[in-house]
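Enquirer: Show me how the following folds:
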Amino acid sequence: MTEKTTRVAIVTGGSGGIGRAVAERLAKDGVAVVVHYSGNETRAQDTVKAIEAAGGQATAFGGDVADPDAMAALFRHATDTFGGVDVIAHTAGIMPLAPIAEMDLETFDRIQRTNVRGTFIISQLAARQVRAGGAIINFSTSMTRLQAPAYGPYAASKGAVEAMTLVLARELRGRDITVNTVAPGPTATPLFFEGKSEQVVEHIASLNPMERLGTPEDIAEVTAFVAGPGRWINGQVLYTNGGAA
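Expert: Here you go, the predicted model:
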């Protein structure tokens, strides 16, 4: 049993990309972090080692976000290891892309299972267990506003995430728990680069008024703010995209 710390966070999808940056940024603020992973334990352990090397506390725990038993075990692990749960940063999600006319239903269902059902399960557990003074942060996408072709099924799943998050903020009245959604724009992660040529990436970056892609650290900074000092931000969707939408 590790000695109880001031605050404890669960970061889903914490093995890489935005999730890893969020885990490391929260740890920088002195938060003990449970780094959740779905399939890549090695990368999750790398995140843990990086946090520990910087003087923080972290542990890794795996499981399917759409499996309620696995996620209940994740929350138990956080409580058993660090004493409770104060922050949820639910970054885990999948992003298969195809035009609506072409996407098969199996892929569509897989997107909704991970992104919608997974968010529901994490949000339900968080609503029951996050301590007063805590923060629940789900992740959407600026594509709900940019409305780019091929993003329809993915954006639809994230629209559902936003709706659930905004309702949950109202349902937790009186609990001193904030509930928000961070909605990144195009961000330089392996998930974003997959299947895109260098020319496409450069074009997307050029569309932003800041003339670059976002970085995982950009998103992590906003997440850490609403997880910590940003207590008056509640029931909001934070479009974190450098002005892209």
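
Enquirer: CA only for contacts and neighbour counts going forward, please
Expert: Noted.

Enquirer: How many neighbouring residues does R173 have?
Expert: 10 (other Cα atoms under 10 Å).

Enquirer: ok, now D104?
Expert: As a burial measure, D104 scores 11 neighbours (other Cα under 10 Å).

Enquirer: Same check on A101?
Expert: Burial measure for A101: 7 neighbouring residues, criterion other Cα under 10 Å.

Enquirer: in what helix or strand does the nearest residue to Q112 once chain neighbours are set aside lie?
Expert: Leaving aside its chain neighbours, Q112 sits nearest to S157 (5.7 Å; criterion: Cα to Cα, 6 or more residues apart in numbering). In the assignment (DSSP states H and E), S157 maps to helix 152-171.

Enquirer: structure for this one too, so we can compare:
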Amino acid sequence: MAKLNNLQDKVVVITGGAKNLGGLLSQQFAEDGANIVIHYHNDSSEKQAQTLLENIESNGAKATLFKGDLTQVDNIKALFEHAQQTFGKVDIAINTVGKVLKKPIADITEAEFDNMQEVNNKSAYFFIQYAEKYMNNDGKIITLSTSLLSAYTGFYSTYAGEKAPIEHYTRAASKEFMERGISVNAVAPGPMDTPFFYPQEGEDAVAFHKSQALHNQLTDIKDIAPIIKFLSLDGWWINGQTLYANGGYTTR
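Expert: Predicted structure coming up:
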């Protein structure tokens, strides 16, 4: 059985699952009956994570929290161990972790480069690795990428550059995990209307980003969540792909 027909009692791990797109996914998957493992990064997100947990549980669903810096591979392993110990093996693993840096190449420090590589690249690779190790057959692995992978622009070299390998990891993993029926995909939104986006951008840049997509607007997380849910259920036949969901912001 390759297709998951519903989310009832499925075990779903969501990194960055306490806020923004991750928080919305945690809430929606829980509403559909899944058991949710909500990862959050550090103390600054703890209150949001706890509030989300209480909301999910008050509606009769099951969830658990895990705090950890996923640039440390031991924490990725511990995340999936926690999921297995709490609910059993994982069915769906969704990685929304990412960090933006908008800066000229000439001004990037070695420390900034290393940090962007760890957050956007290294953690994504080992998330895919450990997701498969702790996953049921016919599971789904979905990584959040960026539509900047198909943009011809400056200033995002470390963000787009360190997200770019996700496409290759996705293709390789989808082939390697095929024997177990596990699909592996990436979703590449346009600039999303969340607090994650605005610290890097001035008013002129925000206006430009809006002008490049349908209805002169940024990507809404409410338009990305259904795509991720689709990949988890009816879209199971999509495998090894990067889906550009951005209202026409960029295209290959």
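
Enquirer: and for the helix holding S157 of structure 1, what span of structure 2 is it aligned with?
Expert: Aligned using TM-score structural alignment, helix 152-171 of structure 1 spans residues 157-176 in structure 2.

Enquirer: in that stretch, what's buried?
Expert: Going by neighbour count (16 or more other Cα atoms under 10 Å), the buried part of stretch 157-176 of structure 2 is 157-167, 169-171, 173-174.

Enquirer: give the contact list for the residue minimising distance to the centre of structure 1.
Expert: Structure 1 has T91 as the residue nearest its centroid, 1.6 Å off, counting by Cα atoms, centre = their mean. Residues near T91 of structure 1 by Cα atoms under 8 Å, 6 or more residues apart in numbering: 11-14, 18-19, 138-139.

Enquirer: how near is it to G13 of structure 1?
Expert: 6 Å (Cα to Cα, to the nearest Å).

Enquirer: shared neighbours of the two, anything?
Expert: Residues touching both T91 of structure 1 and G13 by Cα under 8 Å, 6+ apart: G19.

Enquirer: and stretch 179-186 of structure 2, how far apart are its ends?
Expert: Stretch 179-186 of structure 2: ends 20 Å apart by Cα to Cα.

Enquirer: if we can go back for a sec, now the element after the helix holding S157 of structure 1, going C-ward?
Expert: strand 178-184.

Enquirer: thinking the residue nearest to Q112 of structure 1 is in contact with V116, fair?
Expert: Yes. Checked against Cα atoms under 8 Å, the pair S157 of structure 1 and V116 is within contact range at 5.8 Å.

Enquirer: For the corresponding residue of structure 2 for F61 of structure 1, pull up the helix or strand it's in.
Expert: Alignment note (TM-score structural alignment): F61 of structure 1 maps to F66 of structure 2. Per DSSP H and E, F66 of structure 2 falls inside strand 63-67.

Enquirer: once the two are aligned, what's the mean deviation for that strand against structure 1?
Expert: By mean Cα distance after the TM-score superposition for structure 1, the fitted strand 63-67 of structure 2 averages 1.0 Å away from its aligned residues in structure 1.

Enquirer: from the chain's centre, how far out does that strand sit?
Expert: 16 Å (Cα atoms, centre = their mean, to the nearest Å).

Enquirer: what does that strand rub up against?
Expert: Residues contacting strand 63-67 of structure 2 (Cα under 8 Å, 6+ apart): 30, 35-42, 49-50, 53, 56-57, 79, 82, 86.

Enquirer: any idea where the helices of the stretch 51-200 of structure 2 begin and end?
Expert: With DSSP state H, counting those that start in this stretch, the ranges of helices along the stretch 51-200 of structure 2 come out as 73-87, 110-117, 123-133, 157-163, 165-176.

Enquirer: which ones are touching the residue of structure 1 most remote from its centre?
Expert: Relative to the mean C-alpha coordinate of structure 1, counting by Cα atoms, centre = their mean, the farthest residue is A101 (28.6 Å). Shown in contact with A101 of structure 1 (Cα under 8 Å, 6+ apart): no residues.

Enquirer: Map it across to structure 2 for me.
Expert: Counting by TM-score structural alignment, A101 of structure 1 corresponds to A106 in structure 2.
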